[in-house]
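Engineer: one predicted model, sequence on top.
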Amino acid sequence: MKKIIITLSLAALTLTSCGTKKKIAELESKNKEIQDMLNSTTLKLNTCLAEKQGMATRIEDLKNSNQDLIKTRDNFATLSTKGAENIEKSLESLKEKDLKISRLQDAITRKDSVTLALVTSIKRAVGVDDPDIEVNVEKGVVYISIADKLLFKSGRYEVTDKAKQILGKVAAIVKDKPNFECMVEGHTDNVPVVNNSVLVDNWDLSVKRATSIVRVLQNDYGIDPKRLVAAGRGEYIPLEENTTAEGRARNRRTRILVLPKIDQFYDMIEKEMKNQSK
């Protein structure tokens, strides 16, 4: 009977990990799509700015041509009908390009301002002066990296009481941002874990640590589980080499990602791109 229970437990853990990996893959894929879209949008913005400059030069040339025409007609202050029409059309075209540029800049500015405000509030709430807690932004996502010694005992995945105080501050920020998702990533060094009925390797340890934190955020602080993602990255994304104790300590960490919902941001960028094609 004991063997059957152990086998079922391992199977459940495997299925959970697979589901998590699939979710991570989907988020990373969507994030790449957004970055590609932003790169394309920036390119279009630069093209519009260049066209705007060319249009301004053309308008100036038309004005100079009309000045020459005025002089040849005994200094009568009249513009030719054709010249006036060309200037009017050029001005209208310039206004349209200004509107498109403004829309693109607004979309990028909204995304940047939201990220900046979020990072500022997190630094203030969590206490970024603690060397074991780092806050930074990468590709529009806010990362809170917490050293494992603040969260877990060595080789364990149960969250400590001290860690719950830190997670409470993070939870307050997440709850204040209902349109954001929260992904918890567990990272380990390359030292093998003691194989037992629960943990087979560092994959298991990183996943179990992530799910432990997710449960605290859900059960202790009331975060909607629909907004939470638990992910284990094992030993495979180190910050430093695992050849020294300091390097291994740096690699043992938990990252909490606070990010706008991918679908909402993607829809905003897609809408602005469609406006440019009109």
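Structural biologist: Good, I have the coordinates.

Engineer: C-alpha only now, for contacts and for neighbours.
Structural biologist: Will do.

Engineer: how many neighbouring residues does residue 14 have?
Structural biologist: For residue 14, the count of nearby residues is 13 (other CA atoms under 10 Å).

Engineer: ok, second structure coming up, stack it against the first:
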Amino acid sequence: MKKNMIVLAALAATMLVTSCASKKDLENCQNQNKELTTNYQDTKERLAASQARVSSLEDQLAQQKKDYAALQKSLDKSLSNTSDNNVNISKLVDQINESNLYIRHLVEVKSKSDSLNMVLTNNLTRSLSKEEMKEVDVQVLKGVVYISLADNMLYKSGSYEINDRAQETLSKIAKIIMDYKDYDVLIEGNTDNVPINTEAATMKNIRNNWDLSALRASSVVQYLINHFGVEPKRLTAGGRGEFNPVASNDTEVGKQRNRRTQIIITPKLDQFMDLIDKAPEE
């Protein structure tokens, strides 16, 4: 009996020891499992991050390839255009050279024209003194001589009849015209825009300013013929009325400037060439 009790006690002790050992192992296993689970989650997350990074790098690589292809295409195009650009530059240089030649030609022509105008001015006004030049406005434009005279220097007030002062004034003009017997001469009458007084005795049978300007020009032509012997075939009389103003008719000064007679002296082509040959170098 006593022996059995001892055996039972030993078995109980063994079972107790075995139970304690199994519980400790279980706790160890649970701890290991928990640690493994944590490591697995960390690894899984790192793997996902790595995959995202790889995907991003692949996208960047693909974009870099596209950029490279675009750059290569642009480079190829630039290299292809280089030859054309060289040709265009060559053409541009030729055009610039041609333009420079043309500009030099224009400068030479203008210089020659200025010289011609100076010769015409000097030759056509050599008969006039400095004092006389103050009374007669002479301009040369493109080889044509314009002599402008105010109406009060030539005509009676409100009339187309030549006044007493015209003798001296037109004698100066006649000197210029007679110096160059082969030049054509146009006498051109001009008025302001104020309608004429058709009731005045001196204006009867004159309809408007155009009639008046033409009659004034005709009076000058006949005066040059009758008093100074200018050949009629050289002279032309014309009227432009109020339609060729040189100033505004809004002021009295402007109207006075517009009431004028112009004597226009035009050399023929061969006479131009003779004058060009005489033009000074400077």
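Structural biologist: Okay, I see it. Everything numeric in this text was worked out from a predicted model, so none of it was measured.

Engineer: residues contacting residue 159 of the first structure?
Structural biologist: With contact set as CA atoms under 8 Å, 6 or more residues apart in numbering, residue 159 of the first structure has these partners: 151-152, 209, 212-213.

Engineer: try 7 Å this time
Structural biologist: 151-152, 212-213 (CA atoms under 7 Å, 6 or more residues apart in numbering).

Engineer: need those in CSV (columns: neighbour count).
Structural biologist: CSV is the format used below for these (neighbours: other CA atoms under 10 Å):
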residue, neighbour count
151, 24
152, 18
212, 17
213, 24
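
Engineer: quick one: which of these is nearest residue 183 of the first structure?
Structural biologist: residue 213 (10.2 Å; CA to CA).

Engineer: show me what the closest one lines up with in the second structure.
Structural biologist: When the second structure is aligned by TM-score structural alignment, residue 213 of the first structure is paired with residue 220.

Engineer: helix, strand or coil for its match?
Structural biologist: Of the three states, residue 220 of the second structure takes helix under DSSP: H, G, I helix; E, B strand; the rest coil.

Engineer: quick one, what contacts it?
Structural biologist: Contacts of residue 220 of the second structure by CA under 7 Å, 6+ apart: none found.

Engineer: which element is residue 262 of the second structure on?
Structural biologist: strand 260-266 (DSSP states H and E).

Engineer: give the aligned equivalent of residue 47 of the second structure in the first structure.
Structural biologist: Checking with TM-score structural alignment, residue 47 of the second structure has no match.

Engineer: so which strand or helix has residue 124 of the first structure?
Structural biologist: Per DSSP H and E: helix 81-126 holds residue 124 of the first structure.

Engineer: what is the helix or strand just after that helix packed up against?
Structural biologist: For helix 81-126 of the first structure, the following helix or strand on the C-terminal side (DSSP H and E) is strand 133-138. Other helices and strands packing on strand 133-138 of the first structure, by 3 or more CA pairs under 7 Å, 6 or more residues apart in numbering; DSSP states H and E, are strand 141-147.

Engineer: quick one: the most centrally placed residue in the first structure from residue 195 of the first structure, how far?
Structural biologist: Closest to where the C-alpha atoms of the first structure average out (CA atoms, centre = their mean) is residue 141, at 2.8 Å. According to CA to CA, to the nearest Å, residue 141 of the first structure and residue 195 of the first structure sit 35 Å apart.

Engineer: same thing with residue 38 of the first structure?
Structural biologist: The span separating residue 38 of the first structure from residue 195 of the first structure equals 45 Å under the rule CA to CA.

Engineer: again, but for residue 89 of the first structure
Structural biologist: Taking CA to CA, one finds residue 89 of the first structure at 76 Å from residue 195 of the first structure.

Engineer: go on, residue 117 of the first structure?
Structural biologist: Look at residue 117 of the first structure and residue 195 of the first structure: by CA to CA, they are 44 Å apart.

Engineer: what packs against the helix or strand where residue 267 of the first structure lies?
Structural biologist: Following DSSP H and E, one finds residue 267 of the first structure within helix 262-276. Here helix 262-276 of the first structure touches helix 81-126, going by 3+ CA pairs under 7 Å, 6+ apart.

Engineer: which helices and strands does the helix it packs on pack with?
Structural biologist: By 3+ CA pairs under 7 Å, 6+ apart, helix 81-126 of the first structure packs against helix 2-72, helix 161-175, helix 262-276.

Engineer: ok, back up a step: what comes into contact with the strand holding residue 262 of the second structure?
Structural biologist: Residues contacting strand 260-266 of the second structure (CA under 7 Å, 6+ apart): 144-151, 183-191.

Engineer: what sits against residue 144 of the first structure?
Structural biologist: 133-136, 255-257.

Engineer: need the counterpart of it in the second structure.
Structural biologist: Per TM-score structural alignment, residue 144 of the first structure is aligned with residue 147.

Engineer: ok, that match to residue 188 of the second structure distance?
Structural biologist: Separation of residue 147 of the second structure from residue 188 of the second structure (CA to CA) stands at 10 Å.

Engineer: repeat that for residue 214 of the second structure.
Structural biologist: Distance from residue 214 of the second structure to residue 188 of the second structure, by CA to CA: 7 Å.

Engineer: next, show the common contact partners of these two.
Structural biologist: Common neighbours of residue 214 of the second structure and residue 188 (CA under 7 Å, 6+ apart) are 237-239.

Engineer: out of the residues you listed, who's nearest residue 107 of the second structure?
Structural biologist: Using CA to CA, those come closest to residue 107 of the second structure at residue 238, 35.5 Å.

Engineer: I'd assumed the closest one was in a strand, is it?
Structural biologist: Yes: judged by three-state DSSP, residue 238 of the second structure forms part of a strand.

Engineer: and for it, the neighbour number?
Structural biologist: 21.

Engineer: and what of the one 4 residues further on?
Structural biologist: Residues contacting residue 242 of the second structure under the criterion other CA under 10 Å number 21.

Engineer: pull up the aligned stretch in the first structure for stretch 78-91 of the second structure.
Structural biologist: So stretch 78-91 of the second structure is aligned with nothing, judged by TM-score structural alignment.

Engineer: quick check: the aligned residue for residue 234 of the second structure in the first structure?
Structural biologist: In the first structure, residue 234 of the second structure lands on residue 227 (TM-score structural alignment).

Engineer: and the helix or strand harbouring residue 247 of the first structure, which residues are buried?
Structural biologist: Per DSSP H and E: residue 247 of the first structure is located in helix 245-251. For helix 245-251 of the first structure, the neighbour count (16 or more other CA atoms under 10 Å) marks 248-251 as buried.
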